[in-house]
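S.K.: would you be able to build a 3D model of this:
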Amino acid sequence: MTEILRRVRAVRREGASVLLEVDAHPAVRLPGTPGWLTGEPVTDQGVETTMPNLPELRLPPLSSRPWRVRVSVAGPRTVRITAAPDGARVWDEEATWLGIVTDACPEPVEPDITEDDGHVNVHTGSVRVRLTRFPFAIEVLGADGRTVLRTAERLRQVAGFPMAPPVLADGDGGTTLHCELGPEEEITGFGEQFGRLVKNGQHLRLRVEDALGTGTGRAYKPVPVWHSTAGYTGFLNTGATVTADVGHTRPSVLALTADDEALDLYVCADPDPGVRLGDYTALTGRPPRPPLWAFGYWMGRCRYHSRAEMEQVARGMAEHDVPCDVLHLDPDWLVVDRLNTDFIWNTDRFGDRAEFVAALDRLGCRLSVWELPYLDPASPRYVEAQDRGYLVRDTAGDIARLRGTPTPDGRPRALIDFTNPEARRWWQNLHTDFLADGVAVFKTDFGEGLPDDVALADGTPPQHAHNLYPLRYNGAVSAVIAERTGRAPLVWGRSGWAGSQRYPGQWGGDAESTVAGMRATVRGGLSYALSAPGFWSHDIGGFFGPELTPALYVRWTQLGAFSPLMRAHGLRPREPWQFGERALAISRDWIRLRYSLLPYLWQVATESAAQGWPMLRPYALHHPHDPVAAGLDGQFLLGADLLVAPIFDDGEAAVPRRFHVPGGDWFDLLTGERYPGPGWHTTVVPLERMPVLVRGGAVLPRIELPDRFRRTDDLVGLPWTLHVYGTGDREARLTGFDGTDTTVSIRETRVTATGGQPIRTEIVRHD
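M.R.: This is a model prediction of the structure:
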C-alpha cells in the first residue's frame, strides 16, 4: 500500500536534533488522471470540489502508520533530514553506518530549534529548515532567508489532486522525495553521467553498472549527489538504487526515489558550489594528493602480451623522445586471466616480476598492474577462498555469482566479500609481494557485478550492498598501497559511488573511439567532478570501436594533456608513433607541454586535496552567477586559472571553435592572444592547436624542460619560471614538489622568493 506523510503528531528535541512523529496515510492514484488521494476529507486535501466534471472519488480507508522525521545539523551550512517508518534500521545506526559518511559532523554547531502551531524550525544561522505540521512539508532556506529547496505539495492538477506529495512510500520498498523545481532552476551532478551536464528533463537510474561504453545510458560511477542553481547541494546517504526524475515526468518536480524504506538526505545551502563541495567532502572524505609521477604520461594497451613487448614500448618512448612515467599491464600477467584475479604471476610471459619492474624502471617507466575482485573456479585460489569463507554468498547461503558482465566461457565467477575483515586482509596481502617488487599502481577494474540477493558478512542490507561494493573494493586496495609503501596511495578505478573520491584516481571507462565517445567522456568527467571531486581521467583515444583517425588521436591527446591524469589506452595500439609522423610530432609537443606545466598541476592537485574540489572543474564551479555557466559541458577549467576548450573533430583540417570566457581578460597559453570576457569567442584552430586560456591575474609556474628527459623524476629540483598574466604587483604562495611552501613577491622589476622551492629570479610577463 502506498503511503503519504501527512500530519505531524508530536515533536521532541533530542540533543542537537529534533524528532517529529508523523502520520502516514494510505493513498491511491485515481485511474486515468494524475494525482494522489488519501482517506482524509477531500477539502483537507485541496480537491476542487466545484469542478463540473469532477469524477466520483473512491477514497481509501483512513488509517495511519507511524513515521519519524529527524532534522539534525551536520555543519554550519549543512542539515540532515531523515525520514523512515518506526522500526526502520536507520534509527538504530550512526550516520557513518554505510561507510559513505566518514565524519558525521565535521564542524559542530548548536542549532536554534523553535516551534509554533503551524511549523517547526531548525536554524543554524546559515541554514534553516522549516517543517509544516499539516499538510506535512519541508522547506530549506539559506542564510539570506531565500528558499533553496522545498517539497512539492503545492503542485497539483486541475482538479486539485496533489501530484507530488513531499514524501511517498510506494509499498514495494521504495521511498520518494518530491521537490519543486523553480522556473530558472537547473540541476547538475548525479555522478559520472555521459549525457548533458544540466540534468533537467532527464530520468536517471543511479545504479553501478558495467556500462559497456559511454553511450548506453548506464553509468560506472553514479553518485546520489546533485547541485541546484537555487543554491544548495543534496546528498542521499544510501547504497540503494536511486531514481532521479529531474523534471522528466513532471516539468516542475525533482523526484528522488531510493529503493529503501528510508530517506537520509543531507542539504548544504550556500550560493558558492565550491563551499558546498567542501562541506560535502568534509562529510564523506577528501582524497590524498597523488605522487608527482602520477601526473606524468601513462601508456597502456589491452593487451601487452610479454615482457619483451612492454620493454620495446618503453624503448620506443625514449627513441621518439616522448616522456612517459607509467606503463600499464592488463590481464595477460595472470595465468588464469579471464575475469579472474588470483595474483598468480605469469612467469612464462613476463619472467621474474622484480626483475621486470627493475628493467622497466631502467627504461624510465613505472609499472601499473590490472586487477578485478572476482575469482574464477579454475583458479587454484578459488577453493582456498571458498573454504575460508572469503566469497560473497547469496541469501540462500550459496556462493553468489557475478552478474551484469558477460563471461567468456559461461563459468560463474565469485566475488570477494570485503565486509569480512579476514577476507579483506587476505586480498590486501595478495598485493604485498607486488608492492615489494616495485609495482607502482593497481588498476582496480570492474567491481560492478555484485548481485542483489546477497548476505554480506557484516550484515549490510542487500538493497545497499551492490552500489557500496566498489567503494569497499577500491578502499581495500588503496589502504594496502598506503600501508606497504608509506606514500599517498593511487588506484585507477572504474566503478564508484558516493565517497569514491577518497580513493584516487578514477577513469571514465570504455569510451568509443569516436568524436561522440570523446564528447561523452568530457561530459562524464564534468558530471563526476560535481559529485565525487578529485582526480579523474579517461582513456586517450577511447577504448574500443572504429579505428582511430590520426587526427582524433591528436585531439584526444590534447584533451588528455589538460586532464587531471593522462593515460592513453585501448584495445588497439595507442603509442603516438602508431599514427604517423605528423600525429607523433603534434602529440609529443602536447605531452611535453603537460610536463612543463607540472608545477601548476601540482598546485591544483594540492588545492583539490585540501579543499575537496576536483582538478577538472565545470565552468560554474568558479563562476556560478554567469547565466550560461551551468550548461557549459564542452569546455572546462583545470584549476581556476586555465580554461580548456577541446576540439571534437576527427579530421586533419583546421576547424572553428566557439567557447565562452568568464569576466576579465584571458590569454591563449600558446599564442598570447587576449580574449576579453564575459562573452563568446570563435577562433579557427589547426590540428596543432587547441584553445587553452590563462586567466588574467594568474601566476603560472612552469619548468623549462631539458633535452631528452624521460619522466617526472628528471624534473625534480629544477627551478620554476613564473609566467605572470596581466599587469600589477602580486603575491603567490606555491607548494614545491617536496611539499614545502614558498612565498613569492612579484614586482614590476623583480621577484623575491622565500621557502624551499627554487624559483628563477626572472619572470615572464604576458600582458
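S.K.: going forward, measure contacts between C-alpha atoms and count neighbours the same way
M.R.: OK.
S.K.: which parts of the stretch 501-650 of the chain are helices?
M.R.: Under the criterion DSSP state H, counting those that start in this stretch, helices of the stretch 501-650 of the chain are mapped to 515-529, 550-561, 581-596, 598-611, 619-622.
S.K.: so which of those helices comes closest to residue 9?
M.R.: Ranking those by their distance to residue 9 (criterion: Cα to Cα) puts helix 515-529 first, at 40.6 Å.
S.K.: now do that closest one: distance to the chain's middle.
M.R.: Helix 515-529 sits 12 Å away from the centroid of its parent chain (Cα atoms, centre = their mean, to the nearest Å).
S.K.: ok, residues contacting that helix?
M.R.: 188-197, 214-215, 221-223, 508, 511-512, 536-538, 541-542, 552, 556, 613-614, 616-618, 633-634, 636, 648-650 (Cα atoms under 8 Å, 6 or more residues apart in numbering).
S.K.: and the angle for it with helix 550-561?
M.R.: Here helix 515-529 points in a direction 10 degrees away from that of helix 550-561 (axes from the mean of the first three to the mean of the last three Cα atoms, to 10 degrees).
S.K.: thinking again about what came up before, any chance of the helices of the stretch 501-650 of the chain in a markdown table, plus mean neighbour count?
M.R.: Formatted as a markdown table, those follow (neighbours: other Cα atoms under 10 Å):
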| stretch | mean neighbour count |
| --- | --- |
| helix 515-529 | 26 |
| helix 550-561 | 26 |
| helix 581-596 | 20 |
| helix 598-611 | 22 |
| helix 619-622 | 22 |
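S.K.: please tabulate those in JSON lines, including the columns distance to residue 443.
M.R.: Formatted as JSON lines, the helices of the stretch 501-650 of the chain follow (distance: least, Cα to Cα, whole Å):
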{"stretch": "helix 515-529", "distance to residue 443": "18"}
{"stretch": "helix 550-561", "distance to residue 443": "18"}
{"stretch": "helix 581-596", "distance to residue 443": "22"}
{"stretch": "helix 598-611", "distance to residue 443": "20"}
{"stretch": "helix 619-622", "distance to residue 443": "29"}
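S.K.: the structure of the following sequence is requested for comparison with the preceding one:
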Amino acid sequence: MFGKIISYEIDSNKINIKFEDKIGSIEIITPDIINIFSSFRYEDHFSRAIEDLKTIECNFDIKRENDYLEVVTDKLIVKIYDNFKVDFYNKDLELLCGDYRGERKPLVRCEYNLASIEDHKVEESTDELNIQVIKKLKGDEKFYGLGDKTGYLNKRGYEYEMWNTDEPMPHVESFKALYKSIPFFIALTENNTFGIFFDNNFKTHFDMGKENEEYYYFGSNDGNLDYYFINGNNMMDVVGGYTYLTGKTPLPQMWTLGYQQSRWSYYPESRVKEIAEGFRKNDIPCDVIHLDIDYMEKYKVFTWDKEKFSDPNKFLSDFKDDGFKVVTIIDPGVKKEKGYDIYEEGMRNRYFATDKDGITYVNKVWPGDAVYPDFSNSKARTWWAENQKIMMDAGVSGIWNDMNEPASFNGPLPDDVQFNNEGRGGDHTEIHNIYGHLMSKATYEGIKKITNKRPFVITRACYAGSQKYSTVWTGDNQSFWEHLRMSIPMLCNLGLSGFSFSGVDVGGFSADCTKELLSRWVQVGCFSTLFRNHSSMPTRDQEPWAFDEQTLNINRKYIKLRYKLIPYLYDTLWQGETTGLPVMRPLVLHYSNDKNVHEINDEFLFGENILVSPVVEQGKRTKEVYLPNGVWIDYWTKEEIIGGKSILREAPLDLCPMYIKKGSIIPNYPEQRYIGDKQIKELTFDVYPGEAEYIHYVDDGETFEYKDGKYNLYQFNMTENEDKLNIEIKTPYLEYENKYDTFKIILNNLDINKVKFNNMDVEYKENNKSIQVIIPAIQGILSIKKK
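M.R.: Just a heads-up that it's a prediction; the model follows:
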C-alpha cells in the first residue's frame, strides 16, 4: 500500500516520510508518545477525542539506515521500514511493539459432517480492512482497557468492534460492541508496558490475538491511519499518557458522589416525595433522585408534564431545602410536532440530521416520530447548550443523556444519513460513534455557562475523551449475579480507559432483583464513583427498604460507609485530575509485577489504599481474597496480614471484605443525611501506622473557583520506628475560607503510653484496638510514644 521509502523531511517534531505510493508521518508528541499518521480521508487528524494537544519540544535524532529510518528520543527508538511498518524499542534496544510482517492467517475451525463422521477443516475468509495495523505477539501479553466491553479484565484472545450499540438483550461475554467506543488498550508484558490509542471514530475492529496467536490487529474501512504509541515505565504512566492526549476526568461537584436513587419512572410528584421521605425516615443518606422519561409532556425534551408535576420550580426548590437534587433524563430524539418550539426552532435553523436528499431524517423513539439534532454542527451544539437553561432555571441539578448511540425504534439510522460534521459534511458512518460524545459536550458547556458550576452530565454512549464532559454508566444491565460479577472488570477497564467517574445500575436495571443480590451489589456500588440504584418499570421495587429489615440494614450500612469515605474519594478525584488515574482500579495497575493479579476480576482497589474483595456469587459466605505484597489490615477486625498470598475470609451477607494498606491515612466525614447537611469543622483521619504521605484537599465543592487558587491543602507525613510514631502536619496552601477547627486522629493497632502535639501533652481515649486524639487543625508534629 505504501511501497518503499523514498525520502523524508523534518518539520518541527514531525517527520514526513514519502513512500512510493503514499505519505506517512511520525510525530513526537512527548519523548514517550509517538503518533503514526497517514491520510486516507482527511489531510489532518480531525480528532474528536484530542482537542487541545500540546506537543512537548524535545530532542530527537533521525538517521537513514539501509532499509529503515531510525528516530531516537530520550525514551524510545522508532524504526520505520518500507510499507510504513513501524517498530518501537526502548533505549536498551528491547523490542516493545513491532509490526507483523506476514499476512493475516484466518482462524481455522472444524466442521463436523454427520454423514461421513469425519472432521473437515474449514478456513474462514479473512476480511481485509482498508486501514489495518497488525502487531506481533510475543506470547505473554495481557491486554486491558477498551472501555466497558463485557467479559473479563484481560482482553487477550477476544475480538471487539467499536460501534456504539443499544443492545436490549442481556449482556454476555460474547458481545463485540456495547454503548461506548474507546479504541485504546494497554499491553502488559513480562518486562514492559505500553498503550495504543487508535483515534478513528468510524467503525473500528480490534482482534486481541483471537484470529491468530502470532499477532493482534486493529483497523477500519474508513477514516485515517492515526494511532498513538504510549510508552510507560508502568501502567500508571500509560494511563497518564493516554489522558494527557484525551483529557482527565475533571473534579465534580461533591454532591454527585453521594448516593443516587433512580427508576423508570418516578412520577407523579407525590411518588417522588414518597421516595425522598423513605430515605429520611429510614435513616439512609441520599443526595439525588432521578426522573426518567415520564416527567416530560409526551416525551418531548425540555418539557414538563404539568399533570404529573404541576409546579416544577416549587417542587424542585422544596426538594433542595431537604437536601435532594433532581437529575432529569434528556434523549436526543426531538418529537416531530408542529407548534413544539424545540422542533420548530431546530427545523428553521436546519439543526437536524437529514437524508441524502437534504430532507430532515425521521425515525421513531419514545415520542413517536422524532428527528435527531446534528451535534456535529457547532451551531446546533450551541443551541442545545442554550436549551439547558430551561432545565437549570426550573431547578434541575444535572442532566442524564440516554438513547444517544443514537438509538431508534424503527431500525438503525441508515449509513447515508447526513451530518454537518463541522462544515466538512459527513454521513452516519462517521458521526455514529461520536454522537453521544458531542451531545455530552454540548450539555456540559451549556450547564457550565448557565450555572458557573461544575456540570453533572451522565451519558450512556460516548467516545474516547468524553471523560472531560460526562460521567458514564454501563447501560441497561440485568438483575443477574453474572452482571454483578461482570461489573467489576467493566468498571476497572473503563477507569484504565480514562473514565474515572463511572458506575453501573446497582441492583440491575431489568429483571427482578433479589434481596441477596441487592445486598451484595450495594457493597460494590459503595466503591464505584457513580453510586446509583436504577431499575426498570416492569420490575419489582428496588429501593433499599423494598425487601426486608436485613436488606434495609445492609443498604444503610454501606451507603453510610460511602458517605464516611467521601473526603477520601474527593481527594482521589482531585489527584486524578492531574494524574489521570481512576478511583476504581484493578490490582494490576499498582502491582503489575505480581503475576497473581493479572487475571483478578473480583477484587479492586478504591484509590491506592483500600482493597475491596466483594462477594459476587449467590449463597457464598466465604471469600478467597488475594492480598498483594505488603501488610494489609482487615478494615472490620483490624487484623494485620502479610500479603503476597491468598486468604479465606468469612463474609456473611452483611460483610464485604475490605483491607487497608499499612501506612495509610484515610480522611472520614461524620454521618450526614446528604452532602452539605452540616458544616464540617472537625475532620477525622483513620490512621494505619507505617510510612506514609497523604495530602487532603478542600474547596467549595461546586464551583470552578478552585481553578483560581481557592482551595486548601493539608499534608500529613507519617514515620514510624520501634519506639515512636510521628505525624507531621503541614498546611502548605490555605486560600479557601472554610477551614477546619480540629482533627480527630484515630490510631489503629497501636499500644501507647504518651501523646504529644507540638511538645504539649495531649489526652487520648482508648477504644478497643484504636486510640483517639483530638488536636487543633494547625501545623505541627503529633508524636506518639509506644509502649
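S.K.: out of the helices of the stretch 501-650 of structure 1, which gets nearest to residue 118 of structure 1?
M.R.: Comparing those by Cα to Cα, helix 619-622 comes nearest, at 37.6 Å.
S.K.: against which helices or strands is that closest one packed?
M.R.: Using 3 or more Cα pairs under 8 Å, 6 or more residues apart in numbering; DSSP states H and E as the contact test, the elements touching helix 619-622 of structure 1 are helix 273-284.
S.K.: in structure 2, what range does the helix it packs on match?
M.R.: Using TM-score structural alignment, helix 273-284 of structure 1 corresponds to residues 235-246 of structure 2.
S.K.: how about stretch 617-637 of structure 1?
M.R.: So stretch 617-637 of structure 1 sits over residues 585-605 in structure 2, by TM-score structural alignment.
S.K.: now do that stretch: distance to the chain's middle.
M.R.: With Cα atoms, centre = their mean as the basis, stretch 585-605 of structure 2 stands 17 Å off its chain's centre.
S.K.: so which bits of it are buried?
M.R.: The neighbour-count criterion (16 or more other Cα atoms under 10 Å) identifies 585-592, 596-605 as the buried residues of stretch 585-605 of structure 2.
S.K.: distance check, residue 318 of structure 2 against residue 180 of structure 2.
M.R.: With the distance defined as Cα to Cα, to the nearest Å, residue 318 of structure 2 ends up 36 Å from residue 180 of structure 2.
S.K.: so between these two, which is more surrounded?
M.R.: Legend: neighbour count by other Cα atoms under 10 Å for residue 318 of structure 2 and residue 180, higher for residue 180 (32 against 14).
S.K.: correct me if wrong: the more buried one contacts residue 161.
M.R.: No: applying Cα atoms under 8 Å, one finds residue 180 of structure 2 not in contact with residue 161, separated by 10.0 Å.
S.K.: elements contacting the lengthiest strand in structure 2?
M.R.: When structure 2 is scanned for its longest strand (criterion: DSSP state E), the result is strand 724-734. Counting contacts by 3+ Cα pairs under 8 Å, 6+ apart, strand 724-734 of structure 2 is packed against strand 712-720, strand 780-786.
S.K.: just checking, what packs against the last one?
M.R.: In other words, strand 780-786 of structure 2. Using 3+ Cα pairs under 8 Å, 6+ apart, strand 780-786 of structure 2 sits against strand 724-734, strand 752-757.
S.K.: any idea how far the aligned residue in structure 1 for residue 544 of structure 2 lies from residue 709 of structure 1?
M.R.: Aligned counterpart of residue 544 of structure 2 in structure 1: residue 576 (TM-score structural alignment). Using Cα to Cα, we find residue 576 of structure 1 at a distance of 17 Å from residue 709 of structure 1.
S.K.: so what's the residue count around the match of residue 544 of structure 2?
M.R.: Residue 576 of structure 1: 25 surrounding residues under other Cα under 10 Å.
S.K.: again with residue 358 of structure 2
M.R.: By the measure other Cα under 10 Å, the count of residues near residue 358 of structure 2 is 12.
S.K.: ok, residue 548 of structure 2 - contacts?
M.R.: Residue 548 of structure 2 is in contact with residue 515, counting by Cα under 8 Å, 6+ apart.
S.K.: mind listing what the closest residue to residue 589 of structure 2 other than its chain neighbours touches?
M.R.: Leaving aside its chain neighbours, residue 589 of structure 2 sits nearest to residue 235 (5.7 Å; criterion: Cα to Cα, 6 or more residues apart in numbering). Going by Cα under 8 Å, 6+ apart, residue 235 of structure 2 touches 186, 188, 193-194, 589-590, 592.
S.K.: looking at these, which are in strands?
M.R.: Among the contacts of residue 235 of structure 2, the ones falling in strands (DSSP E) are 186, 188, 193-194.
S.K.: and those, which are buried?
M.R.: For those, buried by 16+ other Cα under 10 Å: 186, 188, 193-194.
S.K.: residue 677 of structure 2 is nearest to which of the helices and strands packed on strand 780-786 of structure 2?
M.R.: Of all those, strand 724-734 comes closest under Cα to Cα, at 23.4 Å.
S.K.: contacts for the helix or strand just after that closest one?
M.R.: Later in the chain than strand 724-734 of structure 2, the nearest helix or strand by DSSP states H and E is strand 742-748. Strand 742-748 of structure 2 is contacted by residues 638, 681-689, 769-777 when judged by Cα under 8 Å, 6+ apart.
S.K.: what about strand 742-748 of structure 2, how far off from structure 1?
M.R.: Here strand 742-748 of structure 2, set against structure 1 after superposition, deviates by a mean of 3.2 Å using mean Cα distance after the TM-score superposition for structure 1.
S.K.: just give me the match in structure 2 for residue 140 of structure 1.
M.R.: Alignment note (TM-score structural alignment): residue 140 of structure 1 maps to residue 88 of structure 2.
S.K.: all set now, cheers.
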